[in-house]
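Visitor: Build the 3D model from these lines:
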Amino acid sequence: MEQRHLTCIGCPMGCQVTVEMEKGEVVSVSGNTCKRGDIYARKEVTDPTRIVTSTIAVKDGDKERVSCKTASDIPKDKIFSVMHDINHAVCKAPINIGDILIENVADTGVSVIATRNISIAG
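Guide: Sure thing, here's the model as predicted:
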């Protein structure tokens, strides 16, 4: 039986969780102190995902870059493709929090959205 040891990020407790797997299926989860730990551990070993946060270059803005994030989690193995698209993007001011900066980033079906306002320079 395979065991995976994780530090849970489902809540601030940071429980040390052990997942036992057999033939790619989760058999048991232990060490978690709340239900979120069980949910996190099962997902992390079978289908890991992440929210990606970064910045994108801004043209004609009062700031050179705008902070951004994926609107939802993306498959962990797509992080480098997502960052490639983010690093090559340029947005034009004005930008408002929640504006979609990149649609369907790296063919994930997820948008990259602004997390701050950027005014037109001037």
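Visitor: only C-alpha atoms for contact and neighbour calcs from this point on.
Guide: Will do.
Visitor: Mind naming the longest helix for the chain?
Guide: helix 35-46 (DSSP state H).
Visitor: Show me what that one is packed against.
Guide: Contact here means 3 or more Cα pairs under 8 Å, 6 or more residues apart in numbering; DSSP states H and E; on that basis helix 35-46 packs against strand 16-22, strand 25-30.
Visitor: give the contact list for the residue lying closest to Val110 once chain neighbours are set aside.
Guide: For Val110, ignoring the flanking residues on the chain, the nearest one in space by Cα to Cα, 6 or more residues apart in numbering is Asn104 at 4.8 Å. Neighbouring residues of Asn104 by Cα atoms under 8 Å, 6 or more residues apart in numbering: Val110, Ser111, Val112.
Visitor: Number of residues surrounding the residue lying closest to the second one once chain neighbours are set aside?
Guide: Looking back up the chat, that one is Ser111. Excluding the flanking residues, the one nearest Ser111 by Cα to Cα, 6+ apart is Glu103, at 4.4 Å. By the criterion of other Cα atoms under 10 Å, Glu103 has 15 neighbours.
Visitor: let's see this one next to it:
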Amino acid sequence: MKEFTCIVCPKGCRIVVDDTGIRGAGCERGVEYVTKEMRTPVRMATSTVRLTGSSLPRLPVKTSAPIEKRMLMRAVKLLNDVTVTAPVKCGDVVLKDILGTGIDFVATKSACRL
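Guide: Predicted coordinates:
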């Protein structure tokens, strides 16, 4: 038996999956969420990269889309070698095509030059 809390809507249904099936979903979207979560769980990755030419030492970044959970640590580790030079605008691509997924790391904050 596995338990999930659905995050698709604010209701937060408690969904149980066992030998008899999926129970507790308040809607079809909950069933779809749990089915995907059991097959291929995905998460947004957030981190920071080094930033030069600005008063900020680090620039916050996130993935442009959810990435498979199994790839998360490898993806974030790639950021260790990334240094960005100001100016940077929120939404600028910092690292393109992470691990061949087509997903990018993008800046989540703008940074001006000193």
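Visitor: what's the TM-score here?
Guide: For this chain pair, the superposition-based TM-score is 0.89 by TM-score structural alignment, normalised by the length of structure 2; 114 aligned residues with a Cα RMSD of 1.7 Å.
Visitor: so who does the residue nearest the centre of structure 1 touch?
Guide: The structure's structure 1 has its C-alpha centroid closest to Ile51; by Cα atoms, centre = their mean the separation is 0.9 Å. Going by Cα under 8 Å, 6+ apart, Ile51 of structure 1 touches Lys69, Thr70, Ala71, Ser72, Asp73, Ile74.
Visitor: What's the separation between the residue mapped onto the first one from structure 2 and Lys11 of structure 2?
Guide: The one in question is Lys69 of structure 1. Residue pairing (TM-score structural alignment): Lys69 of structure 1 is matched to Lys62 of structure 2. Distance from Lys62 of structure 2 to Lys11 of structure 2, counting by Cα to Cα, to the nearest Å: 26 Å.
Visitor: do Asp19 of structure 2 as well
Guide: Asp19 of structure 2 sits at a distance of 25 Å from Lys11 of structure 2 (criterion: Cα to Cα).
Visitor: Now which residue in structure 2 aligns to the residue nearest to Val110 of structure 1?
Guide: Per TM-score structural alignment, Asn104 of structure 1 is aligned with Asp97.
Visitor: can you map out the strands along structure 2?
Guide: 2-5, 14-18, 21-23, 42-43, 46-52, 58-63, 67-68, 83-85, 93-95, 105-107 (DSSP state E).
Visitor: Please verify my assumption that Gln3 of structure 1 contacts Val17.
Guide: No: applying Cα atoms under 8 Å, one finds Gln3 of structure 1 not in contact with Val17, separated by 10.2 Å.
Visitor: which of these two has more neighbours?
Guide: Between Gln3 of structure 1 and Val17, counting by other Cα under 10 Å, Val17 is the more crowded of the two (20 against 14).
Visitor: which residues does Val110 of structure 1 contact?
Guide: Thr70, Ala71, Ser72, Asp73, Ile74, Glu103, Asn104.
Visitor: can you count the residues close to the second one?
Guide: With neighbours defined by other Cα under 10 Å, the count for Ala71 of structure 1 comes to 17.
Visitor: Am I right that it is in contact with Ala114?
Guide: No: with contact taken as Cα under 8 Å, Ala71 of structure 1 and Ala114 are classed as non-touching, separated by 9.3 Å.
Visitor: Pipe the strands of structure 2 into TSV and attach distance to Thr35 of structure 2 per row.
Guide: Compiled in TSV, those are given as follows (distance: least, Cα to Cα, whole Å):
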stretch	distance to Thr35 of structure 2
strand 2-5	11
strand 14-18	9
strand 21-23	9
strand 42-43	12
strand 46-52	24
strand 58-63	23
strand 67-68	14
strand 83-85	38
strand 93-95	30
strand 105-107	27
